[in-house]
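Q: Make a model of this:
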Amino acid sequence: MIDARGFRNALGRFATGVAIVTTRTTDGEPWGVTVNSFSSVSLEPRLVLWSLAKKSYSLEAFRNTGSFVIHVLASDQEDVSNRFARGADGKFNGISCTDGIEGAPVLPGCAAVFQCRNAQQYDGGDHIIFIGEVHHFDTSDRESLLFYKGSYTRAANSLNDLANLIRSEYIAAA
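A: Here you go, the predicted model:
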């Protein structure tokens, strides 16, 4: 028998990026959710994937849309990640979005943005896996926000921590 908490902790040893996926509902309402399940699938055709829990309040908004936008968050966007991780209304309040593919909201200041057509959906256990065909993308030189062992981190911090560890081991050995 596999311990569910232990399994989740083991998966947390794999650092992931943090992304927000946005769309417009069939009623035209902007919708968004924070995920860390974003991944590339194919370069030709340009396909990416992300997944959402079947029990998520946001599931129907994404199952019934023709498009979505995936935003890879920059290292200073923890507050935006937290805002879109909540189930509450008002996620877009005070954020100056532009319209992307089929009017899906595009958030400002991200490390990368992928505008996608909702190409396919698959059952993935307790999640639905969304495959998006990328029709447009933008990148910046901004450092990406990472999630590791249950908390936010930054690549530069991780590299600095590694350098400090090597330095301290070198000094201890000398």
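Q: Every contact and neighbour count from this point should use C-alpha atoms.
A: Noted.
Q: quick one, helices of the protein?
A: Residue ranges of the helices in the chain, as given by DSSP state H, are 4-11, 59-63, 78-85, 155-173.
Q: what sits against the residue nearest the centre of the chain?
A: When C-alpha atoms, centre = their mean is applied to the chain, the residue found nearest the centroid is residue 19 (1.9 Å). Applying C-alpha atoms under 8 Å, 6 or more residues apart in numbering, one finds that residue 19 lies in contact with 34, 35, 36, 38, 70, 71, 72, 73, 81.
Q: So which of those residues is the closest to residue 129?
A: residue 38 (10.0 Å; C-alpha to C-alpha).
Q: which residue packs closest to the closest one, ignoring adjacent ones?
A: In space, and not counting its chain neighbours, residue 38 is closest to residue 50: 4.4 Å by C-alpha to C-alpha, 6 or more residues apart in numbering.
Q: Next, count neighbours for the one you found.
A: Residue neighbour count, defined by other C-alpha atoms under 10 Å, stands at 21 for residue 50.
Q: isn't it right next to residue 41, touching?
A: No - here residue 50 lies out of contact with residue 41, judged by C-alpha atoms under 8 Å, at a distance of 10.0 Å.
Q: Okay, residue 42 and residue 105: tell me how far apart.
A: The gap separating residue 42 from residue 105 is 24 Å, by C-alpha to C-alpha, to the nearest Å.
Q: Looking at those two, which is more packed in?
A: Comparing residue 42 with residue 105 by other C-alpha under 10 Å, the one with more neighbours is residue 105, at 25 against 11.
Q: now the other sequence, so there's something to compare against:
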Amino acid sequence: MVELPRVPEDERALRAAYSRFPSGVVAVAALVDGRPAGMSASSFTSVSLDPPLVSVNAHVRSATWARLGDRPRLGLSVLSEDQAGICRRLATRGLADRFAGIPWRATDGGAVFVEGATAWLECEITQRVPAGDHEIVLLRLHAVATSPERRPLVFHASAYHRLA
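A: From the prediction side, this is the model:
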């Protein structure tokens, strides 16, 4: 039997372990007071086909999530391999306008999508589950579109990568 070290209380060690799992990155965005607001998330997961559900995780102290969490519709844009700069911008704290210079479009329901992504999902929040310093946000899909010629952005070991 293999002996594993106990879970460290050092946040950096946990982050390093979590970063060993590669993931895609999504922009989570909506109109707030008529302007786009959004953040990036690498915790996006497909959940169910019937009903169509996905999830993301949001930090409970995120000022951006506090603005997005009550929106009737959210737009999830699966970022493409050439959008690492957009991902960084959407992850930057304290920016007055995270969408400055980012091409976007909005639906009638207020979901905001990043142009040039590889997929877009229009969703509504169905459940928010407390989970430590985050909450798991369960989202029901209402519309989807893809751009299969675009390859996804991959986040691994705290850096952005392209598929080989």
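Q: rewinding a little: not counting its neighbours along the chain, what's nearest the residue nearest to the centre of structure 1?
A: Setting aside the residues directly before and after it, residue 19 of structure 1 is nearest to residue 72 in space (C-alpha to C-alpha, 6+ apart), at 4.5 Å.
Q: mind listing what residue 17 of structure 1 touches?
A: So, once contact is read as C-alpha under 8 Å, 6+ apart, residue 17 of structure 1 ends up touching 36, 38, 72, 73, 144, 145, 146, 147.
Q: contacting residues around the counterpart of the second one in structure 2?
A: For residue 38 of structure 1, the aligned position in structure 2 is residue 44, judged by TM-score structural alignment. Residue 44 of structure 2 sits next to 24, 25, 26, 54, 55, 56, 57 when contact means C-alpha under 8 Å, 6+ apart.
Q: how about the last one, what's its partner in structure 1?
A: Read it as residue 57 of structure 2. In structure 1, the residue paired with residue 57 of structure 2 according to TM-score structural alignment is residue 51.
Q: now swap in the first one and tell me
A: For residue 24 of structure 2, the aligned position in structure 1 is residue 17, judged by TM-score structural alignment.
Q: Could you measure from its match over to residue 47 of structure 1?
A: 17 Å.
Q: hey, where'd the strands end up in structure 1?
A: Shown for structure 1, the strands assigned by DSSP state E span residues 16-17, 19-24, 30-35, 39-42, 47-53, 67-72, 98-99, 105-106, 112-124, 127-139, 145-148, 151-154.
Q: Report how many residues lie close to the closest residue to residue 157 of structure 2 other than its chain neighbours.
A: Once flanking residues are discounted, residue 157 of structure 2 sits nearest to residue 19: 4.6 Å by C-alpha to C-alpha, 6+ apart. Counted with other C-alpha under 10 Å, the neighbours of residue 19 of structure 2 add up to 15.
Q: same deal with residue 48 of structure 1?
A: Quick note: residue 48 of structure 1 (other C-alpha under 10 Å) scores 20 neighbours.
Q: From residue 77 of structure 1, how far off is it?
A: Remark: distance between residue 48 of structure 1 and residue 77 of structure 1 (C-alpha to C-alpha) = 22 Å.
Q: can you check residue 111 of structure 1 too?
A: Taken as C-alpha to C-alpha, the span from residue 111 of structure 1 to residue 77 of structure 1 is 10 Å.
Q: more neighbours, the two?
A: Using other C-alpha under 10 Å as the criterion, residue 111 of structure 1 and residue 77 rank with residue 111 on top: 20 against 17.
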